[in-house]
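Trainee: Attaching a predicted model along with its sequence, questions to come.
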Amino acid sequence: MTAPAGAPALRPTRTRVRLVRLLVLLLATTLVMLAVSLGAVLSVLDAARTVRDHTTEAVLEVAAARAALSEADQAAIEAFRTHATLTGPGQDYANNLASASQSLAKVAEANQAGAAGTGILQVVEGLVAAYSGAVGQADAHFRAVGTPDAHLPQPGEKPRPSEVLGAADLWYASRLLHGPDGVLAQLTALQGLQRAELDDQLDDGMSPGLLPVWLLAPAAAAALLVGTQWYLWRRFRRRFNLPLVGATALTVGVGVTLAVALGLQLRLDDVRARTDTVLADRQTGIAVADTSGRTGLVALLTRYCDPAAGCGSTVADFTAQPRFAATAAHERKVAEGATGVAAAARDAADSGGIEYLAPAFSIAALGLIAWGMSRRIDEYRYRA
């Protein structure tokens, strides 16, 4: 309605101005709550899904490849030490080598260590090929001897050249695997990179210590809504504004979704603990295989070294290295642990739809706030 000519300009009442400002503050706080809650929930779910689909597989498969290669080397050495000219490195060696190749292929698909991880995998691929080739050469040289036990060198007997070459090839193969820059050292470094990525991804989520920060926005919105209800009651003498009551309930619902997201984060922490348990069990098996393999290699090399000159300083230093016996975790326990990691990762990524609830609650609260406040604002138009 237009004011008559010459009439004083209409101005909004003070109450209307206060209500409009309060509406703007409520809407701004709710928008902040929307952004914070959605960011928190998505950060947890993104981390959970990456951990489920890629990171845990990359970490555990690197450890599985290390174990398989150690067991392959142990099997090959034992086969050559006992009856090399009959069976070569043996079926256990072939099976473990194939298992290691499968694990490395899975690591390549799930790699989370970026270019550094890819580079290590390329180096490992070349070293494993060289290792397999050296074992194959050792097999060829040992088979050239003929029947096995009749040609095992006796004390004081000089070994045949093909036997010496076979032992040298086996020594070279073992150094490719166990050397300072060998396959196992490279895979240990790769496992560390993948494990560090797991930590980074979990730290990007919602830690329990930061929960008060995440809840600050919905808490502020809820407090402001309650304060608005009190102000409207004092000003209009109406006990409840039902749209604002609904907005308050939805704001509490956003806080609940954040608590659920924290629960998912705690499940991710359980994934980390389970992963470390599997890695520790794998390590005991690797240590046992390494100890057994190196002990067998020492016995093999001693058999074929020159009786007078011995095996040389390099082999002597290797022989003198301490080898600690360990008790390996049962393979069934390791397999069950890996299955438990996968199950825990799936549980952590099962959101129950909270990524949709948080924005839905916030947007609905925005609508209710606008509706509830507009009814009161409309009661105060303008004054002269």
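Mentor: Thanks, I have it. From a predicted model like this one, the values you see are computed outputs, not experimental measurements.
Trainee: When you work out contacts or count neighbours from here on, use the C-alpha atoms and nothing else.
Mentor: Will do.
Trainee: Give the other helices and strands that the helix or strand containing Leu42 contacts.
Mentor: Assigned by DSSP states H and E, Leu42 belongs to helix 14-50. Under the contact criterion of 3 or more CA pairs under 8 Å, 6 or more residues apart in numbering; DSSP states H and E, helix 14-50 touches helix 183-203, helix 211-236, helix 242-304, helix 331-349, helix 354-377.
Trainee: Centre of the chain to whichever helix or strand comes after that helix, how far?
Mentor: As assigned by DSSP H and E, the chain's next helix or strand after helix 14-50 is helix 56-87. For helix 56-87, the separation from the chain centroid amounts to 25 Å (computed by CA atoms, centre = their mean, to the nearest Å).
Trainee: Helix 183-203 and helix 56-87, what's the angle between them?
Mentor: 160 degrees (axes from the mean of the first three to the mean of the last three CA atoms, to 10 degrees).
Trainee: Please work out the angle formed by the directions of helix 56-87 and helix 242-304.
Mentor: 20 degrees.
Trainee: this is the comparison structure:
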Amino acid sequence: MMLRRSIPRLLVHKRFSSASAGTIQQLNAKLSPKDIPDEATVFSMIQPTGKFHLGNYLGATRAWKDLSDLQKGNQKIIFGVADLHAITIPKPDAAEFRRFRKEAIASILSVGIDPSKVSVMYQSQIPEHSQLHWLLSTFASMGSLNRMNQWKSKSNIKEVDNETIGKVKLGLFSYPVLQAADILLYRSTHVPVGDDQAQHLELTRTLAEQFNNTYNVDFFPIPTTVFTPTSKILSLNSPDKKMSKSDPNQQSVIYLTDEPDVIKTKVKKAVTDSISESFNYDPIKRPGLSNLMNIVSGIQRAPIDVVESEFQKFNNYRDVKNYVSEVIIEDLKGPREEYKKLIQDEAYLDKIINEGQGRARDLANKNVNEIMKIMGFN
């Protein structure tokens, strides 16, 4: 039986009030002005692992550009580099870390995000993130954090027992509380994330409701989780796992900065299968081929069945891979050329970061002062 996926969607979990049940709203892959309210505050961040790869682009930053293009009215849009989150895992040396942070900013801007419409910043430059993290940690239960999946996966924990838990760093364990603080600090209403962050957003909503109920206020909005529409992009050579910069086989990863000949070589070596008489989408039985289809679907914003139909005109995998390479090369041409210019202009990047940080911190400081007042500190 052939498995099909319908049109790529942007899934939105909506909570209209703290008492209402969650619903799922399915929208088209391409955002329209009506999708984000005029008064919305949109917030998202990405970790500084250096220059971005195809999964970062299709799963996050291209949707950020869509939001930037549609910015209107009194909307606030804040995108950041989550450098405080980055140190919860084995740390690079300081010089490499600084380079990764700068490359992340250049990658964000390279896709065409307009810094005059969007505040782009480093998380660590705004100390209110850490301050609210502490305040919210007094609401978060150990039980709720223990149920989180990310600290287990990042610690490579298969079975939870006292010995393995004892080795987990506190920063990694409380990571979801800091993420909640990141979001709630700006009183965010819409948070575009990948589906692997859905559990953390539920905790964010829970903490927002607990704070509001404890102090009998309606201060924190209950944020909407906006899932980016593209399917998860997998490793080219190990399609059982996500595309990742940390993959020891770098032929499995396509970077925004890769030259056309490099992209062609990587796609040519991508794992597929021995069936060449038909090219059907089946992520269980044909994960390699399905991953290539997902890449094309994501880039073209086309339904999988349309991409699958297009693939039927090919007679062999050589033609399939040539086509996939052409689609990727053409789409990444602009970001690749823009990144090259940006990464050489450190003064410009610093200017954008400082301006974005200033706007974001003004809002963060205002909100934290109000939170402290509600709690009785001021």
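Mentor: That came in fine, so what should we check first? All values reported here derive from a predicted model rather than from experimental measurement.
Trainee: And the TM-score between them?
Mentor: Comparison of the two superposed chains (TM-score structural alignment, normalised by the length of the second structure) gives a TM-score of 0.22, and 147 aligned residues with a CA RMSD of 7.2 Å.
Trainee: Let's have the helices and strands packed on helix 14-50 of the first structure in TSV, adding distance to Leu176 of the first structure and mean neighbour count.
Mentor: Shown next, in TSV, are these (distance: least, CA to CA, whole Å; neighbours: other CA atoms under 10 Å):
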stretch	distance to Leu176 of the first structure	mean neighbour count
helix 183-203	6	20
helix 211-236	49	17
helix 242-304	13	21
helix 331-349	26	18
helix 354-377	49	19
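Trainee: can you put those in a markdown table and add distance to Ala67 of the first structure?
Mentor: Converted to a markdown table, those look like this (distance: least, CA to CA, whole Å):
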| stretch | distance to Ala67 of the first structure |
| --- | --- |
| helix 183-203 | 9 |
| helix 211-236 | 40 |
| helix 242-304 | 5 |
| helix 331-349 | 11 |
| helix 354-377 | 39 |
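Trainee: among those helices, which is nearest Leu34 of the first structure?
Mentor: helix 354-377 (5.4 Å; CA to CA).
Trainee: Regarding the second structure, what is its longest helix?
Mentor: Longest helix in the second structure, counting residues (DSSP state H): helix 346-375.
Trainee: In it, which residues are buried?
Mentor: Neighbour-count burial for helix 346-375 of the second structure flags 349, 352-358, 360-361, 364-365, 367-368, 371, 374 (criterion: 16 or more other CA atoms under 10 Å).
Trainee: From the contact counts, what lies against that helix?
Mentor: Using 3+ CA pairs under 8 Å, 6+ apart: helix 346-375 of the second structure touches helix 94-110, strand 119-122, helix 128-137, helix 175-185, helix 317-343.
Trainee: Can you name the residues in contact with the fourth one?
Mentor: If you take CA atoms under 8 Å, 6 or more residues apart in numbering as the criterion, helix 175-185 of the second structure is touched by 43-44, 85, 88, 128-130, 132-133, 136-137, 140, 145, 148, 151, 191, 200-201, 203-204, 207-208, 220, 364, 367-368.
Trainee: looking at the helices and strands packed on helix 14-50 of the first structure, which is closest to Gln74 of the first structure?
Mentor: Nearest to Gln74 of the first structure, of all these, is helix 242-304, at 4.1 Å by CA to CA.
Trainee: which helices and strands sit right next to that closest one?
Mentor: Judged by 3+ CA pairs under 8 Å, 6+ apart, the packing partners of helix 242-304 of the first structure are helix 14-50, helix 56-87, helix 161-178, helix 183-203, helix 211-236, helix 331-349, helix 354-377.
Trainee: residues contacting Val191 of the second structure?
Mentor: Shown in contact with Val191 of the second structure (CA under 8 Å, 6+ apart): Val42, Phe43, Ser44, Ile183, Pro223, Thr224, Thr225, Val226.
Trainee: want to throw the helices and strands packed on helix 242-304 of the first structure into JSON lines with distance to Ser132 of the first structure?
Mentor: Output for these, formatted as JSON lines (distance: least, CA to CA, whole Å):
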{"stretch": "helix 14-50", "distance to Ser132 of the first structure": "34"}
{"stretch": "helix 56-87", "distance to Ser132 of the first structure": "10"}
{"stretch": "helix 161-178", "distance to Ser132 of the first structure": "8"}
{"stretch": "helix 183-203", "distance to Ser132 of the first structure": "12"}
{"stretch": "helix 211-236", "distance to Ser132 of the first structure": "52"}
{"stretch": "helix 331-349", "distance to Ser132 of the first structure": "25"}
{"stretch": "helix 354-377", "distance to Ser132 of the first structure": "49"}
